[in-house]
Structures are given as C-alpha cells and as structure tokens.
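Asks: A predicted structure for the sequence below; I have some questions about it.
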Amino acid sequence: MGPPPPRLSANDAEQPSEAPTVTSYTDGQTDVQLVTSGRDVLDKVTEESQVVATVNGEPIFAADLLEPYQSGLQRAEQDVRDGKLPAEILEKQKFELMKKGIDGAIERKLLEQGLKKTLKKEQREMIQVFLDQYFEQEVQAMMAKDNIQSKHEFDEHLKKNGFSLASLRRGFESRTMATEYLRAKQGDPPKLTRDELMVYYNEHRDEYTIPERVKWQFLLIEYKKHGGRQGAYAVLNKAAQEIKQGVVFEEVVKKYSDSATRYDGGYWASGDWTTPGSLSDSKVEKALFEMPVGRVSAPFESETDFKMVKVVERQEATLTPFDEVQEEIEKNILKADREKATREVMDELYKNAHIESIFEEAKKIEEEQIDQDNPFANQLLQ
C-alpha cells in the first residue's frame, strides 16, 4: 500500500461549545480522526489527508473522492490564487463533488472489507502480492505511455496533475478487491436455456415490437405571411390546383410552402419515421395512419395556418424475430441477475456496518439552519 496519510488530530486547546467530536482509527502505523459533529465539519474538508467518512472504523479520504476531478480542480485552484474565484466557492464545489462520490466509495470499502473477512492471513498476503504485481504493471504501462523513466519522476508528474502514487494505489486496490468479492458472491452466471429466453421474449413483446410508422411530406401556408387567413387561402388554392393538375407534390411544396423544410420537399423530420403519439396535431396524425400511401390529404385548418400532407411510406407494427434479439435477451437476464445479487450483497453488508460521514453531519447542520431561519421548518422537513 502507499504511504499512510499524515495524522489528523483534534485541537487540544480549549474549544467552544460547538467544538467537533472525533472518531479515531488506527491501522497500527498511524492514527486518523474523523470530524463527525460541530460546525467545523463544513470548513476545509477537502485537503488530501482529510478523512471524510469511516466505514467500520476504516477511513475514506477526501483525496480518494476528488481524484477523478483533479485536472479541473487544479485550474480552479489557480483561479483562486489569481483572485478570479472566491476560495469558499471552490470549497463548496469540492464538497459537492465528494458528496456525489461518497456512496460509491462506501460501497467499495464495504466490499473490500467483506473480502478481507473471508480470507486467512496467508490468503491476504497472497492477494497483496498479486495486487502489488498488477499495480506495478499498470504503473509501468502509464510511465511508458508518458515516456517517464523513474518512479520518482512519475510521482512528481502525478502531483503536478493533482494526483499521487499513493492515492492511485489505494483506489486500484479498493476497486480490485471490491470487484473480486462481488464476483465471488454472485457466483458463475447461469446457463440459460432457449425456453427461459423465450419466456422473457414473450413477457416483453412490447419492447421488441417496432410500432407502426410513417414517412411523410407537408405543405404549410401561414396566415401571417399572406396578410391573414384570406390571403393564405388564396395561396392554398393555387397549390391545390397544381396538385390536381398532376404537378409533383414535392415541387408544389418548394414553390408555395412557408416551412423551412420546403427546400427539401417538405419532408417531416428530414425524412425520418413518425410513430403514433408523436405529433401534437391529432387530426393530421390520424390521417397519416389511415390514408393510402401516395395520397395527398385535403387541407387541414388551424388558428395559424393551412396544411396538406402526403404519406410517402408506411410500415405496420412488426415484432422483431426472436433469433434477432436472443443475444440481447440473454444479456438482459444476466444483467438483472447480477444487479439483484449485488443488491442482496450490499444490503447484507450495510445491515451490519457502522458508517460515519461528514455529509450526514452537514445535512443536520443545514436542517438546523433552516429550523432557525424558518418557523415553519418542521412542516417543511416532514
């Protein structure tokens, strides 16, 4: 594992009445402490060594939660130094980013602990050897990619970009052990029979049915562009006469339509399919799914315009053949099984876990503030 984070300790001097309380943790080499109450919980919680949560006494560090955002945070920190961004805004942003990632970090920590509990000392040592070797391979690959020759140079390179070798190692080991424990608890995926797949197919026929759909063109004559309804009606009559005389609908659209689609012949959605329920004009939609293909409709009148439509192509609703979706169905079933197994594993781990987090305390403080500022707060929070 990487070097332990520096010790975090409570201030031994006299503290005000709202002084923070702490939870201690030791790994045999160093002690860390988590601020779990008091208003100081909201102040400066984003240093790398800050413990933001404990899971069964083991710490989760701010650095672990902020690592994915380091490149952006470094730019923001430079903005703070340049006076372009208030420091308190950056602290709040960091806090929100950590709050976003804390649930996943807690789950990984629980899974990691679950794996360790199932292993004997010799097995843990063997896994640590494997993790060390695999992490070394990953580091060497990253060094080669960036043309870096030494570990020291690589560590400096990471620090310039807001990372550290120690935090990378922590994250790698945590993710790997969590994944392995979950995989072991889930077991091997079942071999699904064709009958089982067919049952799923029949239960989800709606998902594999392609709805009825049409491609169509339209002619739009707007009242406001022709001095009102009467002027628009005159233009509509000219267009209708040309259609009766056999002029191609697309050419009539290009000549008379007020829609921007006229340049492309009036194709709705650039010629894409339209399905039932997707149009706001129910009368037009009804005609599109009932009138013969190739037929031009009678005019439709609204409060703002006249329309004429033509069905170019229509397909009836069709059920996708089973053989075409068999592989997808198998993936869906196995995915659902994995998710169910994961929920069961996590529920069991959470049931017996003791978890403390600065985010829970922050929530309490926010609610207390609402209570002080708003006499109706109790009603709002219920």
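Replies: That came through, no problem.
Asks: use CA for all of it now, contacts and neighbours both
Replies: Noted.
Asks: can I assume Val35 is in contact with Ile358?
Replies: Yes: here Val35 lies in contact with Ile358, judged by Cα atoms under 8 Å, at a distance of 6.8 Å.
Asks: By residue count, tell me the biggest helix in this protein.
Replies: helix 87-118 (DSSP state H).
Asks: and the helix or strand just after that one with helix 87-118, angle?
Replies: Downstream of helix 87-118, the next assigned helix or strand under DSSP states H and E is helix 121-145. Inter-element angle recorded for helix 121-145 and helix 87-118: 140 degrees (by axes from the mean of the first three to the mean of the last three Cα atoms, to 10 degrees).
Asks: Show me what helix 121-145 is packed against.
Replies: Helix 121-145 is packed against helix 165-186, with contacts defined by 3 or more Cα pairs under 8 Å, 6 or more residues apart in numbering; DSSP states H and E.
Asks: what's the helix it packs on packed up against?
Replies: helix 62-66, helix 87-118, helix 121-145, helix 322-351.
Asks: For the last one, what is the distance to the chain centroid?
Replies: Centre-to-centre, helix 322-351 and its host chain are 19 Å apart (Cα atoms, centre = their mean, to the nearest Å).
Asks: can you list contacts of the helix or strand just after it?
Replies: Next helix or strand after helix 322-351 toward the C-terminus (DSSP H and E): strand 355-357. Strand 355-357 is contacted from outside by Thr36, Val52, Ala53, Thr54, Val55, Asn56, Gly57, using Cα atoms under 8 Å, 6 or more residues apart in numbering.
Asks: quick one: which two of these are the most distant?
Replies: Thr36 and Asn56 (14.2 Å; Cα to Cα).
Asks: who has more neighbours, those two?
Replies: Thr36 (22 against 15; other Cα atoms under 10 Å).
Asks: Narrow the contacts of strand 355-357 to those that are buried.
Replies: Thr36, Val52, Ala53, Thr54, Val55, Gly57 (16 or more other Cα atoms under 10 Å).
Asks: Go through those and say which is closest to Ser71.
Replies: Nearest member of these to Ser71, counting by Cα to Cα, is Val52, at 21.0 Å.
Asks: Make sure the closest one is indeed in a helix.
Replies: No: assigned with DSSP: H, G, I helix; E, B strand; the rest coil, Val52 falls outside any helix and is strand.
Asks: second one coming, line it up with the first:
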Amino acid sequence: MRPDSWVGGPAESTPWAPPEQRTARPQPESLRANLKPCPGTRIIARVGPTAVLESEVLGAVNELLEQHKDRIPADQLEAQRELLIQQRLKGIIEAKLIYEDARRIIPAEGWEKIHEQLLNAFEESQLPKMIENSGVADRHELDLKLRSLGTSLDQEKRAFCERTLAQQWIQQRIKTDEEITCDRIIGYYHSHVEEFTHPARAKWEELMVRFADFPGKAEAREALARMGNQVLAGAPLAEVAKRGSGGLTAAEGGGREWTVKGSLVSKELDQAIFTLPIGQISPIIEGPTGLHIIRVTAREPERVTPFRDAQVEIREKIVKEQREKQFAEYMAKLEAQTPVWTIFDKNDEQTIISGR
C-alpha cells in the first residue's frame, strides 16, 4: 500500500505527500507571536533569584478597582491598575527581602517548624476570616472568587506566610531598648514647640449673599440687611439662613465648625471671627465674593501643650523615630546585598539593579 493512502488522514498531512501538497508547519517564531500569557503570570519584579508574579498583587488591586469602578472612566482603568500595582509592589518587595534574610539565617530544621506554624496559623485564623469577609460558603468557593480576581487561595497562603514571617523577623531585628533620658525628652519639646502649639480657633454662624447673584453690590447689601434684621427681630439665624443665605452651609442652617485663625481667604472675615464678642451679630462684612453677617458661638485662644502633658507623646515619637531609622538602615543593607528589579524601573527592563 502506498504511504499516501494509509488510513489516518489526507496525504498532505504525511511526510510522503508531494512537496506541493504538504502544509507548512508553523515555525517557533510564529508560535511565540501568537501565544498569550495566562492572567497574573507576568513577572513584575525580581528579588534576587525570586520572581514576583503579577498575581501576587492582582487580587487586591482588582478588588479595589471593583469597589470603585463607578468612579473610574473606562479609558483610565488600565492606567489605574498599573498605578495600584506599582504602589503595592513596594511592600511586597520589602516583605520578600526580609523573608529571604530570615531564610538565610534560620537553620533548616527551625525553618521547617516555623513554616508549619505559619501554615497552621493561616488555616486556623486567616482562612475563616477570608471566607467570612468574601461572603462565600467554603474554601472552594473562596478559591474560585480569588481566581476571578487574578489570584488564588494558594497564592494568598504563600503571601500570608511571607508577610507574617517578615513582620515577626523585623520585631527581632529592630530593637528599641535604648534608654530615653529626661534631657532628651525636654530637648525634643523645645526644638519641636510648633508640634505642641495649637492656634486659636472658633465656631461661628453665617448669613451670606454672593455678588454674582445680584445686579450690583447695593442690591446684595439690601438683601443681606433684610436677613440680618430678621435675626435682630428674634428669628433663629439657622432658619433665616436656610431660607435665603448663599453660604456654603446655608442648607444646614449656616453653622460653621472649628475654624483655625488665618485659614480663611477673607482677611476681614477672619479678623471679625477672632475679635467679635461671642454671641454678638456682626455688621455687614465685605469679602472677595460676597457680603457676610456672622455670629461667633465659641472661641479658643492659641495655646501650647504644657511639657508635663506632652511627655508621654514625646517618648512615643522618639521611639517611633528610632524604629523608622533602624528599619531604613536594615532595608538599605538588604537592598545592597540583594539585587532588585521591577518593571517600573527607568532602566532597561533586562537590567537587574540594586535598590528601587
């Protein structure tokens, strides 16, 4: 039997067909051109030899985008996704640097025990919370939901282990047992006095007319004077404001919450608020966009927190500064030891660089 008549397909599918009848086989280059990567498999960073896949951030990013989808124009969605990926990538890289540092130092037998404890912690505490917060019935439904967001239950488990170990390792590596002396606390207080200074502030009520709503200033003044006379005659300012005021809070009765001295655009209004006797109706005050009648309801003068009341806060600030300094030094050391690259680096994508 001739080879081209064998059962199993037309002659052109066999190597025995005449050259003119053969179908050309796709070349590797054309195959690669038609391949599409699976969602989440894009490498977005490398930490030493470890690749960071897009799926490690995509779940949280897509969930956030879903929550705010009504406020994001369709043509800006991908740009927002890339921006969020870049923002979240920094924390993931830090966690991986710390995780790898711990892995280098912890003995193998100890590492296995720690890893087992982390997996148990995920199953016992983290997983039930994830199921409840996602509104699903079990881990299978949770995995399906996570996959719809671009991640998976296994991916979230690995991320939990890395993140938790990194947090615990940082607590061991960063020590804040340095003595904080009274002299140091006093020195901080005097050199940061602006942090403990509270400017004068006041609460007030307002009747207002806008120049743009009237033919001229005379008509605007007449309209505001009528409202002011109603209040002087006994009408509640809040009711008058609701009926005719053009102020920002007119619909709520014209009341204004605590206003810090010097924060208003109108210097005339600011001066009146901080000089007018509490409870007294002001004369008409002209501002950049309109006319105002105000009544101050409460006022507090500028004050400085006494040292005795600031000591605890200062000590906490110093401890926080120490931790931040030690953490920055520790991370700088890790970054110097471990090459880090991300797709957001300005350098060539194929170049692995230290730092970020």
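Replies: In hand now; what should we look at? Because the structure is predicted, anything quoted here is derived from the model rather than measured.
Asks: how far away is the aligned partner of Val129 of structure 1 in structure 2 from Glu178 of structure 2?
Replies: Alignment note (TM-score structural alignment): Val129 of structure 1 maps to Glu116 of structure 2. Counting by Cα to Cα, to the nearest Å, the gap from Glu116 of structure 2 to Glu178 of structure 2 is 34 Å.
Asks: which one of the two has more residues nearby?
Replies: Between Glu116 of structure 2 and Glu178, counted using other Cα under 10 Å, the more crowded position is Glu116 (12 against 8).
Asks: Same drill for Val35 and Ile358 of structure 1, tell me which one is more crowded.
Replies: Val35 (27 against 22).
Asks: what's the burial count for Pro283 of structure 2?
Replies: The burial count for Pro283 of structure 2: 13, using other Cα under 10 Å.
Asks: Before we go further, Leu85 of structure 1 is sitting in a strand, right?
Replies: No: looking at Leu85 of structure 1 with three-state DSSP, it is coil, so not inside a strand.
Asks: Secondary structure element for the closest residue to it other than its chain neighbours, which one?
Replies: Nearest residue to Leu85 of structure 1 in three dimensions, chain neighbours excluded: Asp79, at 5.4 Å (Cα to Cα, 6 or more residues apart in numbering). Assessed by DSSP H and E, Asp79 of structure 1 sits inside helix 70-81.
Asks: Any buried residues in that helix, and which?
Replies: Of the residues in helix 70-81 of structure 1, those buried (16+ other Cα under 10 Å) are Gln70, Leu73, Ala76, Glu77, Val80.
Asks: Adding distance to Ala341 of structure 1 as columns, could you present those residues in JSON lines?
Replies: Formatted as JSON lines, the buried residues of helix 70-81 of structure 1 follow (distance: Cα to Cα, whole Å):
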{"residue": "Gln70", "distance to Ala341 of structure 1": "33"}
{"residue": "Leu73", "distance to Ala341 of structure 1": "36"}
{"residue": "Ala76", "distance to Ala341 of structure 1": "41"}
{"residue": "Glu77", "distance to Ala341 of structure 1": "42"}
{"residue": "Val80", "distance to Ala341 of structure 1": "46"}
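Asks: nearest to Lys120 of structure 1, of those?
Replies: For those, the nearest to Lys120 of structure 1 is Gln70 (36.9 Å; Cα to Cα).
Asks: now for Arg170 of structure 1: what does it line up with in structure 2?
Replies: That one, Arg170 of structure 1, aligns with Arg158 by TM-score structural alignment.
Asks: Around its match, count how many other residues there are.
Replies: Neighbours of Arg158 of structure 2 using other Cα under 10 Å come to 15.
Asks: where's it relative to Tyr189 of structure 2, distance?
Replies: 45 Å.
Asks: Ile314 of structure 2 matches what in structure 1?
Replies: In structure 1, Ile314 of structure 2 lands on Ile329 (TM-score structural alignment).
Asks: If you drop the residues flanking it in sequence, what lies closest to its match?
Replies: Leu197 is the one closest to Ile329 of structure 1 (Cα to Cα, 6+ apart), at 6.5 Å.
Asks: quick check, the one you found in a helix?
Replies: Yes: looking at Leu197 of structure 1 with three-state DSSP, it is inside a helix.
Asks: coming back round to it: which other helices and strands contact the longest helix of structure 1?
Replies: strand 51-55, helix 62-66, helix 70-81, helix 165-186, helix 322-351.
Asks: Residue range in structure 2 corresponding to the second one, please.
Replies: The alignment of helix 62-66 of structure 1 onto structure 2 (TM-score structural alignment) covers residues 54-58.
Asks: Residues contacting the matching stretch, please?
Replies: 39-44, 85, 88-89, 149-151, 155-156, 159.
Asks: Buried among these? Need that as a selection in ChimeraX.
Replies: Typed into ChimeraX, the line below selects the buried ones among those, using 16+ other Cα under 10 Å:
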select :40,44,85,89,149,150,151,155,156,159
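Asks: which one of the contacts of stretch 54-58 of structure 2 is nearest Arg295 of structure 2?
Replies: Arg88 (48.3 Å).
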